[in-house]
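Colleague: Okay, structure incoming, though there's no sequence with it:
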């Protein structure tokens, strides 16, 4: 039983890493209805910029602030130059725009910083830590704590501030919000800037875990089942979806892997997501679409 709880808690902590990427999707989708496939490239760009600055002798705090400024500027530029001209276009057009944008960002990052693999050390070890008789990863505990702080800050921002109230109004009914004098472009700019910050946090944690390399952008694929399970419009759903995906894939690998072969954790989340699509297409916390004819 002790081994079961170690696997379960380890999976829950790993799932928090998936949630960090999924939160970036939720923020943009909730505000503008755009599924930003370029979020993975933004995670890569953030990690690559930060580690490249460190390797050039820039102090840690200054490198973080410069990377944060670069990510906010990049997010604002994307919103202004790419997505704002495509307002009111079909969802497939917006999706294809962000898909093309992801490849452009990867190419720009390669031209700017090179294509070599970098190691990223945040000063947090990955040695097991014994808590209550269970061995847990120090890095996973740190990532979980970071995610908790990030979610708390985002909750305060979107529930207790004027910008947050405006965002909720835009998410509920963009036309009504526009009629009340809410500037949609300003809200979209703020959301994209926040998504850039979330991409930076996710990029640093994933870069420290996997190394800073171009395959890091593929972490976006693991966020898809998280979004399907939790819902595309809920930050809490992104956290819940990440926990479910992380725990289920680890338990499946340990207890089902010996019967069906190794590597089950690579595809099991997608099977789970498919089941959710059949039973609850909107996800656990997603908003069901109601169309009146």
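Modeller: Done, it's in. Predicted model only: the values in this text are computed from it and were never measured.
Colleague: C-alpha from now on. contacts and neighbour counts both.
Modeller: Noted.
Colleague: any idea how far stretch 162-170 is from the chain center?
Modeller: 21 Å (CA atoms, centre = their mean, to the nearest Å).
Colleague: Correction: the previous question concerned stretch 72-87.
Modeller: Relative to the mean C-alpha coordinate of its chain, stretch 72-87 is positioned 19 Å out (CA atoms, centre = their mean).
Colleague: Repeat that for stretch 96-112.
Modeller: Mean-position distance between stretch 96-112 and its chain equals 17 Å (CA atoms, centre = their mean).
Colleague: If we go by neighbour counts, what in that stretch is buried?
Modeller: 97, 98, 99, 101, 102, 105, 106, 109 (16 or more other CA atoms under 10 Å).
Colleague: So which of those residues belong to helices?
Modeller: Counting by DSSP state H, these place 97, 98, 99, 101, 102, 105, 106, 109 in helices.
Colleague: Return the closest of these with respect to residue 270.
Modeller: residue 99 (20.4 Å; CA to CA).
Colleague: what kind of secondary structure is the closest residue in space to the closest one that isn't next to it in sequence in?
Modeller: Nearest non-adjacent residue to residue 99, counting by CA to CA, 6 or more residues apart in numbering: residue 37, 5.4 Å away. Under DSSP: H, G, I helix; E, B strand; the rest coil, the three-state class of residue 37 is coil.
Colleague: my read: residue 37 touches residue 104, true?
Modeller: No. Contact status for residue 37 versus residue 104: not in contact, 12.0 Å apart, counting by CA atoms under 8 Å.
Colleague: what touches both of the two?
Modeller: Counting by CA atoms under 8 Å, 6 or more residues apart in numbering, residue 37 and residue 104 have no contacts in common.
Colleague: I'd guessed residue 67 sits against residue 48; true?
Modeller: No. Using CA under 8 Å, residue 67 makes no contact with residue 48, being 9.4 Å away.
Colleague: More neighbours: those two, which one.
Modeller: A count of neighbours by other CA atoms under 10 Å puts residue 48 above the other of residue 67 and residue 48, at 32 against 23.
Colleague: In space, what's closest to the more buried one - neighbours in sequence excluded?
Modeller: What sits nearest to residue 48 in space, not counting adjacent residues and going by CA to CA, 6+ apart, is residue 212, at 6.2 Å.
Colleague: neighbours of the one you found, just the number please.
Modeller: 28.
Colleague: From residue 254, how far out is it?
Modeller: Remark: distance between residue 212 and residue 254 (CA to CA, to the nearest Å) = 28 Å.
Colleague: second one coming, line it up with the first:
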């Protein structure tokens, strides 16, 4: 039982990180109808900015306080993501309004390669470390119930709590603020939102900035665990099955889908992997997503599209 709980907790924590990346896809698609293939590149770019600013700022300002240095680095990286969101809206989205979906998709692919190259040019292409003070040591839980307790990585616990907190903040932002309600109005109907005076251009900047903040948090967490390297762009590929499961237009779906994928990967690798020679964790999520595409393509919480002829 303890072994099962270890795998379950590990899956839930990994699932929260998948959900965090998937949120970037969902937020942008809901507000602009763009499937943002650049989300993985945004994660890498934001993580690179955080890592390098955390190195440069203490030197520039002569700071010895690590917490203050990391805080200033986060603020600078967030400001950079806002500038990036503004430039994407002004130089790309504004000129592609009402274009075909494949045109917008190709535009996000172009943004992906541009960000990859820009990140290397500005910040370098080495492997960088992000140290925000998250503990690395594992801990034992429930040792009074199970012999030896349940081994849990404390860094994963912190990361999952941060991801969950960001999800709660985003949910409150969308439900309780006037800007959040405007974003939901744009998601429901662009033309109706424009007719009541909601400026689409400003809304797109906000939603791309919010997606950039989620990318920054995800990049910090993954960078703290693995180091900031260009394989971080593949994190977005891990989020694709999540949004297929949860639905491309559903924020709760991204969360539930992430947890299902995280738990399913861990449990299948632990219990089924030995029977098939291992490696099931690599393809499990994609097979599950394929099943959903065949039988429920809109996902668990996505809107079912009915065409009337």
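Modeller: Arrived safely, thanks for sending. Bear in mind that the values here come from a model prediction, so they are computed numbers and not experimental data.
Colleague: Got a TM-score for the pair?
Modeller: After superposition, the two chains reach a TM-score of 0.97 (TM-score structural alignment, normalised by the length of the first structure), with 293 aligned residues with a CA RMSD of 1.2 Å.
Colleague: Now flag whichever of the ones in helices among the buried residues of stretch 96-112 of the first structure is closest to residue 170 of the first structure.
Modeller: residue 98 (21.1 Å).
Colleague: That closest one corresponds to which position in the second structure?
Modeller: Under the alignment (TM-score structural alignment), residue 98 of the first structure maps onto residue 108 of the second structure.
Colleague: distance of the counterpart of residue 221 of the first structure in the second structure from residue 283 of the second structure?
Modeller: The alignment partner of residue 221 of the first structure in the second structure, by TM-score structural alignment, is residue 237. Using CA to CA, we find residue 237 of the second structure at a distance of 11 Å from residue 283 of the second structure.
Colleague: now residue 70 of the second structure
Modeller: From residue 70 of the second structure to residue 283 of the second structure the distance is 36 Å (CA to CA).
Colleague: Those two: which has the busier surroundings?
Modeller: Shown here are residue 70 of the second structure and residue 283; by other CA under 10 Å, residue 70 has more neighbours (22 against 11).
Colleague: returning to that earlier point: can you report how many residues lie near the alignment partner in the second structure of the residue nearest to residue 99 of the first structure?
Modeller: Residue mapping for residue 37 of the first structure onto the second structure gives residue 37, with TM-score structural alignment as the criterion. Residue 37 of the second structure has 21 neighbours, counted by other CA under 10 Å.
Colleague: swap in the one 4 residues further on?
Modeller: Taking other CA under 10 Å as the criterion, the count of residues near residue 41 of the second structure is 27.
Colleague: tell me what the helix or strand encompassing it is packed against?
Modeller: Per DSSP states H and E: residue 41 of the second structure is located in helix 39-61. Where contact means 3 or more CA pairs under 8 Å, 6 or more residues apart in numbering; DSSP states H and E, helix 39-61 of the second structure is packed against helix 2-32, helix 66-91, helix 101-123, helix 200-226, helix 235-246.
Colleague: Contacts only, for the closest residue to the match of residue 221 of the first structure other than its chain neighbours.
Modeller: Leaving aside its chain neighbours, residue 237 of the second structure sits nearest to residue 40 (7.6 Å; criterion: CA to CA, 6+ apart). Applying CA under 8 Å, 6+ apart to residue 40 of the second structure gives the contacts 21, 112, 215, 232, 233, 234, 235, 236, 237.
Colleague: what do you get if the cut-off is 7 Å, keeping everything else the same?
Modeller: The neighbours of residue 40 of the second structure, taking CA atoms under 7 Å, 6 or more residues apart in numbering as the test, are 233, 234, 235, 236.
Colleague: Filter those residues down to just the buried residues.
Modeller: So, of the contacts of residue 40 of the second structure, 233, 235, 236 end up buried under the neighbour-count rule (16+ other CA under 10 Å).
Colleague: Can you tell me how far the closest residue to the second one other than its chain neighbours is from residue 87 of the second structure?
Modeller: Excluding the flanking residues, the one nearest residue 235 of the second structure by CA to CA, 6+ apart is residue 40, at 6.1 Å. Computed as CA to CA, the residue 40 of the second structure to residue 87 of the second structure distance reads 18 Å.
Colleague: With residue 100 of the second structure instead?
Modeller: 21 Å.
Colleague: Between those two, which has more neighbouring residues?
Modeller: Per other CA under 10 Å, whichever of residue 100 of the second structure and residue 87 has more neighbours is residue 87, with 13 against 9.
Colleague: Per the alignment, name the residue of the first structure opposite the more buried one.
Modeller: By TM-score structural alignment, residue 87 of the second structure lines up with residue 77.
Colleague: how close does the equivalent of residue 287 of the first structure over in the second structure sit to residue 188 of the second structure?
Modeller: Alignment note (TM-score structural alignment): residue 287 of the first structure maps to residue 303 of the second structure. Distance, residue 303 of the second structure to residue 188 of the second structure, using CA to CA: 11 Å.
Colleague: next one: residue 309 of the second structure
Modeller: Relative to residue 188 of the second structure, and taking CA to CA, residue 309 of the second structure is found at 22 Å.
Colleague: Show me which of those two is the more surrounded one.
Modeller: residue 188 (13 against 3).
Colleague: Alignment lookup: the more buried one to the first structure.
Modeller: If you follow residue 188 of the second structure across to the first structure using TM-score structural alignment, you land on residue 172.
Colleague: residues in contact with its match?
Modeller: Residue 172 of the first structure neighbours (CA under 7 Å, 6+ apart): none.
Colleague: Nearest residue to residue 84 of the first structure in space, please, no chain neighbours.
Modeller: Nearest to residue 84 of the first structure is residue 185, by CA to CA, 6+ apart, at 7.8 Å.
Colleague: quick one on the thing from earlier: compute the inter-axis angle for the helix holding residue 41 of the second structure and helix 2-32.
Modeller: 90 degrees (axes from the mean of the first three to the mean of the last three CA atoms, to 10 degrees).
Colleague: hmm, back to that, kindly tell me how buried the match of residue 221 of the first structure is, as a neighbour count.
Modeller: The number of residues packed near residue 237 of the second structure is 17, by other CA under 10 Å.
Colleague: what do you get for the one 4 residues further on?
Modeller: By other CA under 10 Å, the residues close to residue 241 of the second structure number 26.
Colleague: how far away is the residue nearest to it when sequence neighbours are not counted from residue 260 of the second structure?
Modeller: In this structure, residue 241 of the second structure finds its nearest non-sequential neighbour in residue 289, 5.1 Å apart by CA to CA, 6+ apart. Look at residue 289 of the second structure and residue 260 of the second structure: by CA to CA, they are 11 Å apart.
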